[in-house]
Structure formats: C-alpha cells, structure tokens
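Engineer: just to be clear, the model below is a prediction. Sequence and coordinates:
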Amino acid sequence: MSDSAKQGRPKVTPAAAVAKAAKNSEDIASLHYRITGTVPGRGRLEAEASMSTEPLAMSMQMTTADQGENGRLEIRFVDEVMYVGGSAVASEKLDGKSWYRADPAMWGRGAVDNNSHGVLPKQLEGNPAVQSTLLADSKDLHKNGTETIDATRTTHYRGTVTGSGLRAARDAAADQTTQKRQIESLDQFIALRVDGTLTMDLWIDDDDHTKQFRMRGKTYDPRGGAEGKQLDLTITFLDVNQPVTVEAPPSKDTADITTLAGGAPAG
C-alpha cells in the first residue's frame, strides 16, 4: 500500500503535485527564508532573509564562507532604495556612518529590472516564491522519496528545466494569467544565468506548499569571457505569510553611495 493510501490522501502524479505547489505560491505575500550554497564569483555563502510583496521590500543577512565574520553583509531594500551595512563594508569610507545607500535599486522583479548595484549575486536578486515554481515546466519530473525538512514531512520531486522549454510554455499559454506566470518564470530563469539545463529539486509538504527547493546548473558569463562556473543553491521556506516589516536605517547613520570616494565600499 502506498504512503498516500495509508494516510487517506489521494495519490497524485508528480506533475499535479508540483503544479499545485506552484499555484499555492501565488498566495505568498511575505516570506522568511534561508539560502545556502555556492554562487559563481562569490563561492560558498549563507543567507537569511525576509521579504514582502506589498509593498515590495526585503531584508537579508549574508555571509560568504571564505571571509567569515569579515564577510557579513546586511542588505535592505525599501522604497526602491538599497541600504548596505555589516562587517564587509569598509567603514573607513563611510565617514563614521554604519550604512550606505544606493538608488534606484530593485529586488524581486524580472531579470532586467533587478538592480543591487553589484552587492547581491544576480541569482539572489530573484523572488524565491517565483523561483520555486520553475519545476512546474519540467518534462522529466519524478518523485524522489519523502524527507523531513525542519521537522516538516515533505515529498521530494526532481526534474530539469531549460530556457527553450520555458519559452515554449510561454508561447503556448492558453490565457493571460498563465502567460503572465510563464513570463515571470522565464524572467527568473534568465536571472539565474544558467547555461542550458537547470536541475531542480522541490520538497512539498502535506498541505501542498513548497518547503524547500534546490537549483543546480552551469552558468554562463554575460560578458562573454571564460566558461561559467557551477551554481548550487538551496532555499528553505521558514515562515510564510507572517508579518514582515523592513525599515530604512536612520538617515543620520547613512551615507549616499554617490558621495563616497572610490565607489561602493562593499559588494
């Protein structure tokens, strides 16, 4: 007897399960999440963040492994302004202040619209709630067992996604709502800078919500230089639709990036 039958839950196909989780992600208005993995150009990193969609805002603490405590950054996006502080900021450039600000800055939009002034890796500029839906367009989905993630029972699915597949899904969309979702998915894929195929794992809880996903693939160099390196990121959803408030630092403790000699002191 299957796990689903034992628990009195209807058996669903991997495609249906992943599609349901993608649909439920549309209701995410705020999110607290954790990121671990390796990003080209930054190496191993860890981050924890909270975001809201209305208004669009985000707060993140990120540490790069090779720099340890000296590589910690705190980044906030509020009202299309980015604020950056932390031990990785060269404090001698801040004229006694703890933060610098840069604008216009944008996080969580499409690949073209996002702008963190080089502080965040491009792969961390996307909205994880939308990134989690990419597997819905996989043509080789399969179930990969059950696992417990942060005390939550989940079903693990795996598949691959390509840019050409996402473009085909966008072009084949039967209605405006579906087309909008496909455009957002394609934008998030482009922002990942994956060269060819993205391998994706998705862990879905018993309430049909995403608990965790992992993205792996070789990236390309947008400047046309050397061959890209491997992307490997795991994003875990810690709290969903809980109150999130992101506030700008006090203006008296903030320096404008345009007034700093030598440009940005971090990133």
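Structural biologist: Received the coordinates, thanks.

Engineer: from now on I want contacts and neighbour counts done on CA atoms only, so please keep to that.
Structural biologist: OK.

Engineer: surely residue 139 and residue 158 touch.
Structural biologist: No: assessed by Cα atoms under 8 Å, residue 139 is found out of contact with residue 158, at 10.5 Å.

Engineer: the two: which is more packed in?
Structural biologist: Just comparing residue 139 and residue 158: by other Cα atoms under 10 Å the higher neighbour count belongs to residue 158, 21 against 13.

Engineer: ok, for that one, nearest residue in space, not its chain neighbours?
Structural biologist: residue 201 (4.4 Å; Cα to Cα, 6 or more residues apart in numbering).

Engineer: who are the contact partners of residue 34?
Structural biologist: Residues near residue 34 by Cα atoms under 8 Å, 6 or more residues apart in numbering: 46, 47, 48, 49, 235, 236, 237, 238.

Engineer: immediately after the host helix or strand of it, which helix or strand?
Structural biologist: Element membership for residue 34 (DSSP states H and E) is strand 30-39. Once the chain leaves strand 30-39, the next helix or strand it forms, by DSSP H and E, is strand 43-53.

Engineer: sec struct for residue 67, please.
Structural biologist: Using DSSP: H, G, I helix; E, B strand; the rest coil, the secondary structure recorded for residue 67 is helix.

Engineer: if you could redo that for residue 76, that was the one I meant.
Structural biologist: Quick answer, by three-state DSSP: residue 76 is strand.

Engineer: from residue 212, how far out is it?
Structural biologist: Computed with Cα to Cα, to the nearest Å, the distance linking residue 76 and residue 212 is 23 Å.

Engineer: one more: residue 25?
Structural biologist: 12 Å.

Engineer: can you pull the contacts of the closest residue to residue 242 other than its chain neighbours?
Structural biologist: Distances taken as Cα to Cα, 6+ apart put residue 30 closest to residue 242, at 6.3 Å, once the chain neighbours are dropped. The contact partners of residue 30, taken as Cα under 8 Å, 6+ apart, are 50, 51, 52, 53, 240, 241, 242, 243, 244.

Engineer: make it 6 Å
Structural biologist: 51, 52, 240, 241 (Cα atoms under 6 Å, 6 or more residues apart in numbering).

Engineer: could you do residue 104 as well?
Structural biologist: Here residue 104 is in contact with 80, 81 (Cα under 6 Å, 6+ apart).

Engineer: where's it relative to residue 77, distance?
Structural biologist: 10 Å.

Engineer: for residue 24, same thing?
Structural biologist: Counting by Cα to Cα, the gap from residue 24 to residue 77 is 25 Å.

Engineer: also residue 50?
Structural biologist: Residue 50 is 11 Å from residue 77, by Cα to Cα.

Engineer: need the overlap of contacts for the two.
Structural biologist: Listed contacts common to residue 50 and residue 77 are residue 58; contacts here mean Cα under 6 Å, 6+ apart.

Engineer: so between these two, which is more surrounded?
Structural biologist: In this view residue 50 and residue 77 are compared by other Cα under 10 Å, and residue 77 has more residues nearby, 26 against 23.

Engineer: hang on, that one packs against residue 58?
Structural biologist: Yes: under the criterion of Cα atoms under 6 Å, residue 77 makes contact with residue 58 at 5.2 Å.

Engineer: the structure to be compared is supplied as follows:
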Amino acid sequence: MSRHPRTIAALALAAAALTTATACSPDAGDIAQRGTAQSENPAAAAVARAVAKAEKLNSFAYTMRGHEPGDQVAETIDTSGSLSVKPATLRIRTKVSAGADTQTMEFRRNSTATFLWGGGKDWLQYKTSMLADEQLRHAALFGYENEIERNPAEETGQLAAATDPTRVAGTETVGGVRTVHYSGTATLDQLRRALLGKPRDAQLRGLRLINRFTVWGARSLRLDLWVDDQDQVRQFRTRADADRPLDMTTVFTRHNQPVPFPAPPAEQVTDLTDLTPGELAKTLKQAQAS
C-alpha cells in the first residue's frame, strides 16, 4: 500500500494535515451569491444555501467511506472523525485496505498537543505548534501534502460548481433524518474556476484535491448532496469514472455540538514534545524506516 508505507509515517502525515484542514474555510458568501444569481434554478439555489451553511459549521462529526484509486492499487477507506474550529480540536480514526494489506490509525489534536496511534500499544505525542515549521511539516507529511489536506465540509462545495444540479424526485432518509437529494456533474475545469476568489489556503487545498482526480484519470465528477429541511448537509457523495474506482460517501452528524478530546492514557504515550523541530523530523524519519 504505497500511500501508507509505514504505520508511523501514515500517522505523522495525517496529524500534519489536521493543523491546516480547518484553518481557513472557503468564502461561503461567494457560493451563496452564485446560488442567488442562479435563482431561476431552484436546485442550484438550494445547493448554494446548504454549501454555505456547511462551510460555516464550527464543529461536526462525520464518517467517510468508499473506494479511491490510490497510487498503485485501489484502496478501501473507512474513516470516522469529529472536528471543531473553535476551540481547535480534531479526532479521526482511519482504516485503509489495499488487497490483503490493512492499516489502522487514529490521531487526536487540539491547539497544543497532537497524539498519533498506529494499531500497537503506544501513542506518539508532540506539540501541534511544531508543524508550523514548513520543513518539519514536509518531513512529517513524507511528501504526501497533496493527498491529505482535505476538509469534508469544504468538499460539499463541489456540487455548487456544477452547471446542472437537479433535485431527485421524492425524499430520502439519512441517519433517520428526511432529506432532499440533489445531483449534478462538474468537470475538473469547473471545479478549478469555482476556487477563484477564495482564500489562498482553501484554493491550495482545492487544487491539490483536483490534481489527485487528474492523476487518477478523472475528467468530471458525479456529485450528490443530501440536505435536510434546515438547509443542513447530511450526506455527500463523489464518484468518477477512472482506471480504478473512485466512490466516496461522507455522512455528517452532530452539527455544531461540542467535540470531545480525550487524551490517551499517559502510560501509553511516547512524549516527543521536548524535541526541537530538527530532532522531531529525524525521529519521524527513523520511525518510518524502522
């Protein structure tokens, strides 16, 4: 599974993503304005309202499950997580399977500490602020920046870039909540144009994700959004025709509710918080090679 060559490496790159994933949201107002401009299309206006609300969420829990092409072989992804913008906390558990190879990892982060676990007995702990150092961040990511800096709430905005969003007839239930299902298709060029005018960090995250779609051979995405009667996004699905399957579904729950941050048991934690950035980078590199 080349995308996660070692458990510790995968944990390190995932944790570094957490320091940036919620730092800067796209301009939700711009999306809402586009929806208003398309008021002749009620589906487009409804999608714009839902996307704008999703991108203003302060906290939520989610699951993300499905299949991605990976670097060399198709991968099955099973992720559950919760995040908060203020206070900044995030907790995610991920299982990635490629053929007979399966790796499970969990990471927890607040504004001061990040904890990483890779399926064994021990966790790694280091200062979240260490990842503000660009060189250390690159070392911790092991060159995988383009693959992991993603925010599920931001990705709901992809359907707002489509020119043909439509409402699927009837209602559907997601997590016990009645929703309206919207569907549409967006080309990668449309997704790129939709990033114009957004904050720089959001543009970079969006372009990195689009670049992944390009590498996988996708030219357009089939996008589905499920919205409740409060304009709250409940589910989002991304599909594409590629050499290997791309089909990911994200379900959102616990909108704007407190996000717990339980620290691991102290006896299970290897504390790296006293290391300098250079020492931490060297330690992570050695862990990857071991």
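Structural biologist: Yep, that arrived. These numbers come from a predicted model, not from an experiment.

Engineer: against which helices or strands is the helix or strand encompassing residue 212 of the second structure packed?
Structural biologist: If you go by DSSP H and E, residue 212 of the second structure is part of helix 200-215. Using 3 or more Cα pairs under 6 Å, 6 or more residues apart in numbering; DSSP states H and E, no helix or strand is in contact with helix 200-215 of the second structure.

Engineer: let's see 10 Å
Structural biologist: helix 7-21, helix 145-148, helix 152-155, helix 188-194, strand 220-227 (3 or more Cα pairs under 10 Å, 6 or more residues apart in numbering; DSSP states H and E).

Engineer: want to throw those into TSV with distance to residue 244 of the second structure?
Structural biologist: Below are these laid out as TSV (distance: least, Cα to Cα, whole Å):
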stretch	distance to residue 244 of the second structure
helix 7-21	22
helix 145-148	17
helix 152-155	21
helix 188-194	18
strand 220-227	14
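
Engineer: mind putting those in TSV, mean neighbour count and distance to residue 70 of the second structure included?
Structural biologist: Shown next, in TSV, are those (neighbours: other Cα atoms under 10 Å; distance: least, Cα to Cα, whole Å):
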stretch	mean neighbour count	distance to residue 70 of the second structure
helix 7-21	23	14
helix 145-148	18	10
helix 152-155	22	18
helix 188-194	16	19
strand 220-227	24	17
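
Engineer: and those: which comes nearest residue 42 of the second structure?
Structural biologist: strand 220-227 (13.6 Å; Cα to Cα).

Engineer: that closest one maps to which residues in the first structure?
Structural biologist: The aligned range for strand 220-227 of the second structure in the first structure is 197-204, by TM-score structural alignment.

Engineer: the matching stretch vs the second structure, average offset?
Structural biologist: Superposed on the second structure, stretch 197-204 of the first structure shows a mean distance of 1.1 Å to its aligned residues (mean Cα distance after the TM-score superposition for the first structure).

Engineer: ranges for the helices of the stretch 151-267 of the first structure?
Structural biologist: Under the criterion DSSP state H, counting those that start in this stretch, the stretch 151-267 of the first structure contains helices at 163-171, 176-192.

Engineer: residues contacting the shortest one, please?
Structural biologist: The one in question is helix 163-171 of the first structure. The contact list for helix 163-171 of the first structure, computed with Cα atoms under 10 Å, 6 or more residues apart in numbering, reads 134, 136-139, 162, 172, 178-187, 189-190, 194-198.

Engineer: list the buried residues of the helix holding residue 212 of the second structure.
Structural biologist: Neighbour counts using 16 or more other Cα atoms under 10 Å place 201, 202, 203, 205, 206, 207, 208, 209, 210, 211, 212, 213 of helix 200-215 of the second structure among the buried residues.

Engineer: and stretch 159-175 of the second structure, by the same measure?
Structural biologist: Neighbour counts using 16+ other Cα under 10 Å place 159, 160, 161, 162, 165, 166, 167, 174 of stretch 159-175 of the second structure among the buried residues.

Engineer: now, those that are in strands?
Structural biologist: Using DSSP state E, the subset of these located in strands is 166, 167, 174.

Engineer: residue 31 of the second structure: which of the residues you listed is nearest?
Structural biologist: Distances from residue 31 of the second structure to these, taken by Cα to Cα, are shortest for residue 166, at 16.9 Å.

Engineer: give the equivalent position in the first structure for the closest one.
Structural biologist: Under the alignment (TM-score structural alignment), residue 166 of the second structure maps onto residue 142.

Engineer: ok, residue 102 of the first structure - how many residues close by?
Structural biologist: The burial count for residue 102 of the first structure: 19, using other Cα under 10 Å.

Engineer: can you give me the end-to-end span of stretch 135-151 of the first structure?
Structural biologist: 24 Å.

Engineer: ugh, wrong one, I meant stretch 102-121 of the second structure
Structural biologist: Stretch 102-121 of the second structure: ends 17 Å apart by Cα to Cα.

Engineer: one step back: nearest to residue 30 of the second structure, of the helices and strands packed on helix 200-215 of the second structure?
Structural biologist: Of those, nearest to residue 30 of the second structure by Cα to Cα is helix 188-194, at 9.6 Å.

Engineer: what about the closest one, how far off from the first structure?
Structural biologist: Mean deviation for helix 188-194 of the second structure: 3.0 Å (mean Cα distance after the TM-score superposition for the first structure).

Engineer: now do that helix: distance to the chain's middle.
Structural biologist: When C-alpha coordinates are averaged (Cα atoms, centre = their mean, to the nearest Å), helix 188-194 of the second structure and its chain have centres 19 Å apart.

Engineer: cool, and stretch 167-183 of the second structure?
Structural biologist: 23 Å.

Engineer: end to end on that stretch, go ahead and measure it.
Structural biologist: Note: stretch 167-183 of the second structure ends 6 Å apart using Cα to Cα.

Engineer: quick one: residues in contact with that stretch.
Structural biologist: Contacts of stretch 167-183 of the second structure (Cα under 10 Å, 6+ apart): 42-44, 46-47, 159, 162, 164-166, 184, 222-237, 251-253.

Engineer: can you check stretch 64-73 of the first structure too?
Structural biologist: 37-39, 42-47, 60-63, 84-89, 119-120, 266-267.

Engineer: turn the ones in strands among the buried residues of stretch 159-175 of the second structure into TSV, columns for distance to residue 281 of the second structure.
Structural biologist: Shown next, in TSV, are these (distance: Cα to Cα, whole Å):
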residue	distance to residue 281 of the second structure
166	49
167	49
174	43
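
Engineer: quick check, nearest of those residues to residue 20 of the second structure?
Structural biologist: Of these, the one sitting nearest to residue 20 of the second structure (Cα to Cα) turns out to be residue 174, at 29.1 Å.
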